[in-house]
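Engineer: predicted model and sequence follow; I will ask about them next.
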Amino acid sequence: MSKLRNLSSERLPHDVVIDILTRLPVKSLIRFRCVSKSWYSTITDPIFITKHLNLNKSSSSYNNHNGFLLYTDHKQLYTAACNDDPTLTLTEVCRFQIPFPVDMVDYCNGMFLIFGNCDTLIYLWNPSIQKFKMLTIAAGRNGYSLGLAYHCQNNDFKILKIVLNSIFCNNKGPRFDAKVYSLSTDLWRRIEFSVESIPNVGSILEIQYEPFLFFNGALHIMAYTWGENNTNNFILSFDVNDEIFREIRLPENYLDRFIFAYQAVHRLVVFKGSLALIVFGPPVFDYEDGDVLDKCDIWVMGQYGVVESWTKKTVGLKRMKNFFGCTESGQLLIIKPPGRMVSYDPESLYENNIGISSPNWMAYTTDLMESLVLLDHK
């Protein structure tokens, strides 16, 4: 401890001390708050917390593995490093105790958005420092969609909430309201829910009740509008910087090969660095395994926002129970009956049992970051 005090003495300039501290792991910084009042003030300062996070972000790309799997059971959050090849070998890095029953909603830059026991409460959780921030929301979880994003220009975490308008009736007025929460201000704000390329935003019929996909500085979700003769499916995007909603059009007739196409299952993912839509055929009932998904198409948007750049890959995937996402190399993370977790390579058709038993939630990330975010919040 005396050596630490010497480090903060006049022997080293203050900016050098700050530079050294920003390079230390979170566990060390939590302990070092006790060194002195000066260090406590420094480590809990929002500017220092942001600098430490940004340094971790820049260094995360130099890890010895290709990516990480995050997954939960009822009691713990697990982190496993994985080599992103067809064998997808896992090495557990750490695990965190979950102190109360939760449903994971989203993950971004080391932060988790979760539901707790009460439907009117959500939490931001930083497992690195085991700190929760409780946020109250007006409606139960069945009435809206949530997304977590990081605003790099302002070094701020944001939550987007789109909720059914309680006063919507007789197709008059907007069907949905939108609010944004900013961690830096600790406030919810109502924002205009309009889409430039759609003349009558009130005609939006439905929004997929799934977590948003954060990609390319925007949150994305599937949405559906009324057309003259039928419904129109599109991707609704929300730019985190200018807070404007936009429409990303889907390829025409992308559901043509599916019978009962209105029952097709849509999942937005990042596939090999591009925005992609994975479409699974309507669920088929099996007497032994219940509902299973068979057909699968992967539509990849080669140039972001350019509808002409959509390309299709048909995948011979059969008998799937659940889908959790993709690895960076494009392997699909799925559950097959009766609860076998596998990675599936759509190119080689290689299927690998990854030895995880029916997780409650799973996500893949290349940016595993520990941070001090929330340390300065009550």
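Structural biologist: Done, it's in.

Engineer: drop to CA atoms for contacts and neighbour counts, all remaining ones
Structural biologist: Will do.

Engineer: now do stretch 193-201: distance to the chain's middle.
Structural biologist: 25 Å (Cα atoms, centre = their mean, to the nearest Å).

Engineer: for the lengthiest helix in the chain, buried residues please.
Structural biologist: Ranked by number of residues, the top helix in the chain under DSSP state H is helix 46-59. Using 16 or more other Cα atoms under 10 Å as the test for burial, helix 46-59 gives 46, 48-54, 56-57.

Engineer: any chance of a markdown table for the residues you listed, columns distance to residue 148?
Structural biologist: Listed next are the buried residues of helix 46-59 as a markdown table, based on distance: Cα to Cα, whole Å:
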| residue | distance to residue 148 |
| --- | --- |
| 46 | 20 |
| 48 | 22 |
| 49 | 19 |
| 50 | 17 |
| 51 | 20 |
| 52 | 20 |
| 53 | 17 |
| 54 | 18 |
| 56 | 19 |
| 57 | 17 |
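
Engineer: structure B:
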Amino acid sequence: MTHEQMVRSNKRNKESSLKAIKLPKLPFDTIIEILSWVPVVSLLRCKCVCKQWCSLIQDDKFVLKHMDRSRPTDQFYRTADEKFKFISTYGGLCLERSLSNSRVFRIRNPAAQQVLYLPDGPEYTNTMDFAFNSSTRECKVVCCCWENNEVDSTEASLKIITVGKDEQWRTLILPNQSLMNARGEFVLKVHFSGVRKVEGVVHLTQIIRLTAPDYYLQVQSLDVWRECFTTTTLPQGVFVDLTKVRGYTWNNCTSVVDMTEETLNILALEDFKEHKWSKNKIKIPLKVLKDCHPHLRDRTVSAAFELLFGASYDFKYNKRKGIVTKATLRPSGERLHKPSLMTLRGMKSE
């Protein structure tokens, strides 16, 4: 046998032996389980492996399964585009506002690099937030607008769109709005709570002037999915001077806050459906906040009160003592973000 014949023979033997070896094949259910733990960025690359994987990664059930297992990033989310400001995030989707045009808003999935621009925000848009049902992928955006008509007078309104369906913002009529106009009442202050993502509820707190010096405080709670309101009125006398209180969000509850003798006093609306307020006010010594916020140390009580509402705090509350023992300042405009494969109808690649 010549050398050339021996080489050919060895090659045939190797090929036949390779054919004889059958590599173990993973059940597809096992592949699904493994891929559901893979980070989004790596998972997007896996779409190129084969058509079956590509189809799987885009499947609604798989997207939900992957989102349930996805963990929040260790770092706060920041928009990579310096021309936009972060507003809120849920389900891997982020709502952002243009810094150059106050009426331009968009929803992004930064991990999947998908984006959807919303219809231009209405005139006098102050802020907005969104509710998202991950099971149906229905998304609604609520916009809060207010205009200062006169000295100490504010006109507030809520507008809404269903993403992928509405091309224009729809105005939601606030309860008792016509009655307020007939009485000559006007709004002194407004607080928009932002959407509570799980329940799909947003609260609009209004301090309303009846006749000087009489004021009352109402909370309009909007069920975003049903687009209906529940009205709760703060009992008279709970706070001495309503012109000095603010709307706030405490422990995921819309709340009313004032400051007396260097103490923040918080009354929370614990159950808006039952119009139930907390039994007692939660008290936060200003010293706790001054210790973690150097800008507050040399401020007067009133100046510190104003500055506090430009910052975001994570509080440690001692339930037994009824006071806050620690307050950690969270960087403005930053939130923990949970990457996902979730997209909305009409989204395009960035």
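Structural biologist: Sure thing, it's come through. Keep in mind that this is a model prediction, so the values were computed, not measured.

Engineer: just to revisit the earlier point, which one of the buried residues of helix 46-59 of structure 1 is nearest to residue 2 of structure 1?
Structural biologist: Nearest to residue 2 of structure 1 among the buried residues of helix 46-59 of structure 1, counting by Cα to Cα, is residue 48 at 23.1 Å.

Engineer: measure that closest one to residue 131 of structure 1 for me?
Structural biologist: Taking Cα to Cα, to the nearest Å as the measure, residue 48 of structure 1 falls 18 Å from residue 131 of structure 1.

Engineer: surely residue 348 of structure 1 is in a helix?
Structural biologist: No. The assignment for residue 348 of structure 1 (DSSP: H, G, I helix; E, B strand; the rest coil) gives coil, which keeps it out of a helix.

Engineer: quickly note the distance from it to residue 315 of structure 1.
Structural biologist: Taking Cα to Cα as the measure, residue 348 of structure 1 falls 10 Å from residue 315 of structure 1.

Engineer: quick one, which of those two is more surrounded?
Structural biologist: Comparing residue 348 of structure 1 with residue 315 by other Cα atoms under 10 Å, the one with more neighbours is residue 315, at 17 against 8.

Engineer: excluding chain neighbours, what is closest to the more buried one?
Structural biologist: residue 296 (5.3 Å; Cα to Cα, 6 or more residues apart in numbering).

Engineer: residues near that neighbour, how many?
Structural biologist: 22.

Engineer: which SSE is the counterpart of it in structure 2 in?
Structural biologist: Aligned counterpart of residue 296 of structure 1 in structure 2: residue 264 (TM-score structural alignment). Assigned by DSSP states H and E, residue 264 of structure 2 belongs to strand 263-271.

Engineer: so what's the gap between that strand and the chain middle?
Structural biologist: Distance of strand 263-271 of structure 2 from the chain centroid (Cα atoms, centre = their mean) equals 21 Å.

Engineer: tell me where the stretch 251-350 of structure 2 has helices.
Structural biologist: Here the stretch 251-350 of structure 2 has its helices, by DSSP state H, counting those that start in this stretch, at 286-292, 301-308.

Engineer: you'd agree residue 336 of structure 1 is up against residue 317?
Structural biologist: No. With contact defined as Cα atoms under 8 Å, residue 336 of structure 1 does not reach residue 317; the gap is 10.3 Å.

Engineer: deepest-packed of the helices of the stretch 251-350 of structure 2, please.
Structural biologist: Using mean count of other Cα atoms under 10 Å, the stretch among the helices of the stretch 251-350 of structure 2 with the greatest mean number of neighbours is helix 286-292 (a mean of 18).

Engineer: alignment lookup: residue 236 of structure 2 to structure 1.
Structural biologist: Using TM-score structural alignment, residue 236 of structure 2 sits opposite residue 252 in structure 1.

Engineer: after the longest helix along structure 2 comes which helix or strand?
Structural biologist: As assigned by DSSP H, the longest helix anywhere in structure 2 is helix 3-20. As assigned by DSSP H and E, the chain's next helix or strand after helix 3-20 of structure 2 is helix 28-35.

Engineer: do you know how far residue 250 of structure 2 is from residue 276 of structure 2?
Structural biologist: Using Cα to Cα, one obtains 15 Å as the distance from residue 250 of structure 2 to residue 276 of structure 2.

Engineer: residue 17 of structure 2 too?
Structural biologist: 77 Å.

Engineer: quick one on the thing from earlier: okay, residue 250 and residue 276 of structure 2: which has more neighbours?
Structural biologist: residue 250 (18 against 13).

Engineer: quick one: contacts for the aligned partner of that one in structure 1?
Structural biologist: Superposed on structure 1 with TM-score structural alignment, residue 250 of structure 2 falls opposite residue 269. Shown in contact with residue 269 of structure 1 (Cα atoms under 8 Å, 6 or more residues apart in numbering): 213, 275-278, 325-326.

Engineer: what's the spacing between the biggest strand by length in structure 2 and its chain's center?
Structural biologist: The residue-count maximum for a strand in structure 2 (DSSP state E) belongs to strand 138-150. With Cα atoms, centre = their mean as the basis, strand 138-150 of structure 2 stands 16 Å off its chain's centre.

Engineer: also stretch 260-275 of structure 2?
Structural biologist: Distance of stretch 260-275 of structure 2 from its chain centroid, counting by Cα atoms, centre = their mean, is 22 Å.

Engineer: equivalent analysis for stretch 13-23 of structure 1, please.
Structural biologist: That offset, for stretch 13-23 of structure 1, works out to 32 Å (Cα atoms, centre = their mean).

Engineer: test my guess that residue 163 of structure 1 contacts residue 145.
Structural biologist: Yes. Here residue 163 of structure 1 reaches residue 145: they are 6.7 Å apart, a contact under Cα under 8 Å.

Engineer: coming back round to it: residue 103 of structure 2 is nearest to which of the helices of the stretch 251-350 of structure 2?
Structural biologist: Residue 103 of structure 2 lies closest, by Cα to Cα, to one member of the helices of the stretch 251-350 of structure 2: helix 301-308, at 26.1 Å.

Engineer: need the helices of the stretch 251-350 of structure 2 in TSV (columns: distance to residue 95 of structure 2).
Structural biologist: TSV is the format used below for the helices of the stretch 251-350 of structure 2 (distance: least, Cα to Cα, whole Å):
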stretch	distance to residue 95 of structure 2
helix 286-292	29
helix 301-308	24
